[in-house]
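sequence and predicted structure are below.
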Amino acid sequence: MKWTILQEWYRNKIDDFAGIAYNKINDFEEKVCGIMFKRKIYDSLLHWKNTSNGKTALLIEGPRRVGKSTVVEEFARNEYESFILVDFYTASPETKALFDNLSDLNYIFLQLQLTYQVSLKERKSCIVFDEVQLCPKARQAIKALVKDGRYDYIETGSLISIRKNVKDILIPSEEKKLHMYPMDYEEFRWALGDEVSVQMLKQLYESKKPLGQAAFRKQLLDFRLYMLVGGMPQAVESYISTNDLSKVDDVKRDILSLYEDDFRKIDPTGKISALFDAIPAQLMGNASRYQVSSVLGASRAGDILEQISELKDSGTVLVAYHANDPGPGMAQNKDLTRFKLFTADIGLFITLAFKDKDFTENDIYSKLLSGKLQANLGYIYENVVAQTLATDGHELYYHTFLNEKSRHNYEVDFLIAEKNKISAIEVKSSGYKSHPSIDAFSAKFSSRIIREILLYTKDYQRDQSLDCLPIMWTQFI
């Protein structure tokens, strides 16, 4: 009997070690060839650890390939005496089955320590559940594990899968959620070894002083480079190691293919894939909303609310809703059937917009870097503004209203709530000439507005009540 048990234990060990070996290969890709970039979310993890004291688990959500696993493993390695990382993508069936029965937590902890060859220390160790959406019972177990209190717990998951795998489990109230976005512009500059530029830009923003012609040109060129590369860690690593934008484009195409595969898994009808692919074309069309019927035939926006919700939950897409009554309570009067879609990463957006062309046929890279982007590609700047605002914690809204003289619509690109009022934001891809939409909006809703902002590709200036800010200053709004 004892020999049979021992044989079974060794068999499980071999399976788990095989899984660990495979996981190392997978980690090599996910960690972008071993490079750990400095990420702002690390400080949020540290704050959770210092304030939670084991009373909650932390769930890091976000799109695939955004760097969740890398930063969590680095955090666990740096901030705890020991940690176990259970990657449910490669974990054996026996490891997953541990969470089917929570009657004996001592047994679970013993098995995890044996499997991963790590000794856990009470209140000094952390257990990481990576890709937790692949083992819903482990996520449900968080309630009991946190109550036990011996160790800290961090989960990572891709939202595109989590929503499909929670219908039969009890979501633990002990979870604190953090959303992880692609690298923002400051993190991108850090990766390139520049710790100075963004802080300098922030000081100029706060003092409302222009950069000056030479400095402005250099900073705008740097920002345009960020727009081309984007904030996906693998794309950033590719740029750093090769200095070749064609190689970067290849990486981004691979990530887009990964997303397309995920879309097909959760929606075999192909609607989600079609909605995602059409984002650049929809923005280029300059319509006041996403025209669902032009993408899905007879379908209307009200017919695909579930698909839009799944796209948003995946973290790959940002949704800006029309605010019917602009004001601090925009969440209560947003129109779910009137929206615009943006990609969560500007680099992926550029590749998506021209994915039907070979890199050698795509002049968007050279034109954006040289500042010769044609006017009808200005929507690229809208996407980077949407990404920046969302990363900084803003919900995205916009507003349209009728111009009584022309019978066309005025449109304010973004509205954000601020101090019981709103800030109105217009985005221009070229120099500032006129801004009738934000002028008309300000006249109509003057009592509700705290700031009027024009984001554009020129240096700072003040035009009466309008702050004309360089596009690189978006992150400070």
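Now that the structure is in, tell me what you want to look at. The structure presented is a predicted model; accordingly, all values stated were derived computationally and were not measured.

from here on, contacts and neighbour counts on C-alpha atoms
Noted.

and the helices in the stretch 201-350 of the chain?
213-229, 233-242, 245-266, 271-277, 279-284, 292-296, 305-314, 346-353 (DSSP state H, counting those that start in this stretch).

name the surrounding residues that touch the longest one.
With contact meaning CA atoms under 8 Å, 6 or more residues apart in numbering, helix 245-266 is reached by 64-65, 160-161, 164, 229, 234-236, 238-239, 270, 272-273, 347-348, 351-352, 355, 359, 365.

relative to helix 346-353, how tilted is it?
Relative orientation of helix 245-266 and helix 346-353, computed by axes from the mean of the first three to the mean of the last three CA atoms, to 10 degrees: 80 degrees.

okay, the angle between helix 245-266 and helix 305-314?
Using the same axes, to 10 degrees: helix 245-266 against helix 305-314 is 130 degrees.

what's the local residue count around Ser119?
15 (other CA atoms under 10 Å).

show the contacting residues for the closest residue in space to Ser299 that isn't next to it in sequence.
Nearest residue to Ser299, sequence neighbours excluded (CA to CA, 6 or more residues apart in numbering): Ser293, at 5.3 Å. Neighbour list for Ser293: 299-301 [criterion: CA under 8 Å, 6+ apart].

and the comparison structure, right after this:
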Amino acid sequence: MLKRDIWDKLIDWKNRDHHPLVIRGLRQIGKTYIVREFGKEFFESCIYIDLRANKTVHSAFEGDFDVDKMVMSISAVETKARFIPHKTLIILDEIQDCPNARSSLKYWDIDGRYDVIATGSFLGVKGFREPYIRGIPVGYEEQISMYPLSFREFLKNTGIDEKVLDYVKECICNQETIEKTIHESMRTLYLQYLIVGGMPEAVNKFFATHDLNAVRSVQKSILKSIRDDFGRYKDSKGNDKVNEVLKLRAEACLDSMTSQLSKEYKKFQYSLVNVKGNSPEKADGLQYLIDVGLIYKSFNTKEISFPLEGVKIPTEFKAFYCDTGLLVSQLGDDVPAKILSGDISSYKGAIAENMVASAFATNGMKLYYFHAPSGSPELDFLYEDEGKAVIVECKATNNRATSMKYVISHPQKYGAHPAIKFSDTNIGQGEGFTTYPLYAIGFMESDTKSNIVAPVDVTHLKVPGDI
């Protein structure tokens, strides 16, 4: 079994007071596999229900949401299911296919005898089915998103010593040069990861064979499987339907991605989307790709200032694959060999940029960049840290970050901002910025501590006597 960071999150969920858990994410990123393995490991009984394949069991969630009645109805369909109070995990796979099952989570939560984890690949897709007539259980469920394997997860599955990973992370945090042998090993593994990506089936194939042609074949098969589901929705009777127009638009937007990313300025242009319709109509296809988790948007900003959401330009954006391996699989057959040789500068730096975008998104960060109306300067990414807008430049080689240096040298025009550069080199210092190796982006971790608000002592508060 691949080691996944979400495993620790599942253990934490189980060991504290919790609500039913809903896991969202792109198809074939390992949601079903990981929760079934988790159920086998930590529960005496694990009941798996595929709500997409098993429509008969949908009837268990009709009528009153009485837990005993639902247990009885599920048992009638899943004859081997054993409901052991406080020792059972119920897995509701592809829960978006049965809205009543989603609505029932509130009542499983209130009852408290059974743990429930639901997974969904289309939970964010607008128009997938009729509205939830019986409501979504706000306050009675928890949600987390699952992504392809990060570079750090990839490393863990190579069998590398955790002490080495801790050492690299410490060097990154302290801005200290990484020992040469370790640096070169990390660089080589990073180049492999750029090709393989983080889709579990592709990663497993790589570790089993180290055959990049076999990996490429798996990646193409994954994309085909995902594309086969484009436009799928449920009608009012719960029957599977396909919105053919939406499907064509989504396919055309995806087909345009290599052209979009091959440009010097990678702004997404609907004119490159080869399908009938105006820009708003084509935008439906792109939004679909975003909703299913295949594509991320990065927005241009009017200026470099905090908060970035307040200065973003909604109509001007770049689009990136959620998984760099999937992007590489769509490029020329000679691209993997070039990457392994250390040449990732081809394709206008899109490969390195995509890696940064996917790493940021995996950490729950919104994507922004800055492209001046005149075309210069252009900064690859911006993100927020401690109330400041941080500048990020990503270079496939160790080229000079001209735009970043220009912005840093003109604080009266652009403001003073922290700046970092990812490039094919070790950790070092520049004039006003820090340089990190490209693989350092894979060691980023989301920081939720800043979201914890200190409690306020209200015991001394009293209503004034004259009120």
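Yep, that arrived. Just so it is clear, the model here is predicted, and its values are computed rather than measured.

of the contacts of Ser293 of structure 1, which is the most crowded?
Busiest of the contacts of Ser293 of structure 1 [other CA under 10 Å] is Ala301, holding 18 neighbours.

quick one: contacts for that residue?
With CA under 8 Å, 6+ apart, Ala301 of structure 1 has these contacts: 291-293, 337-338.

and those residues, which are buried?
291-292, 337-338 (16 or more other CA atoms under 10 Å).

surely Arg407 of structure 1 is within a helix?
No: assigned with DSSP: H, G, I helix; E, B strand; the rest coil, Arg407 of structure 1 falls outside any helix and is coil.

that one and Leu283 of structure 1, how far apart?
21 Å (CA to CA, to the nearest Å).

again with Ile240 of structure 1
30 Å.

which of those two has more residues huddled nearby?
Set Ile240 of structure 1 next to Leu283 and count neighbours by other CA under 10 Å: Leu283 wins out with 23 against 13.

can you tell me which helix in structure 1 is longest?
helix 2-30 (DSSP state H).

return the distance of it from the chain's centre.
Mean-position distance between helix 2-30 of structure 1 and its chain equals 33 Å (CA atoms, centre = their mean, to the nearest Å).

so that helix versus helix 233-242, what angle?
Using the same axes, to 10 degrees: helix 2-30 of structure 1 against helix 233-242 is 60 degrees.

following element in sequence after helix 2-30 of structure 1, please.
helix 41-52 (DSSP states H and E).

that next one vs structure 2 - mean distance after superposition?
On superposition with structure 2, the mean distance recorded for helix 41-52 of structure 1 (mean CA distance after the TM-score superposition for structure 1) is 2.1 Å.

so the helix or strand just after that helix corresponds to what in structure 2?
Toward the C-terminus, helix 41-52 of structure 1 is succeeded by strand 57-61 as the next helix or strand (DSSP H and E). With TM-score structural alignment applied, strand 57-61 of structure 1 matches the range 20-24 in structure 2.

max-length strand in structure 2?
strand 312-321 (DSSP state E).

between the contacts of Ser293 of structure 1, which is nearest Lys419 of structure 1?
Of all the contacts of Ser293 of structure 1, Lys419 of structure 1 sits closest to Ala301, with 32.0 Å by CA to CA.

so how far is Tyr290 of structure 1 from that closest one?
Taking CA to CA, one finds Ala301 of structure 1 at 8 Å from Tyr290 of structure 1.

what is in contact with the two at once?
By CA under 8 Å, 6+ apart, the residues touching both Ala301 of structure 1 and Tyr290 are Arg338.

who touches the match of strand 57-61 of structure 1?
Residues contacting stretch 20-24 of structure 2 (CA under 8 Å, 6+ apart): 31, 105, 108-109, 115-123, 140-146.

which members of those residues are positioned in helices?
31, 105, 108-109.

return the residue of structure 2 aligned against Gln234 of structure 1.
Per TM-score structural alignment, Gln234 of structure 1 is aligned with Glu201.
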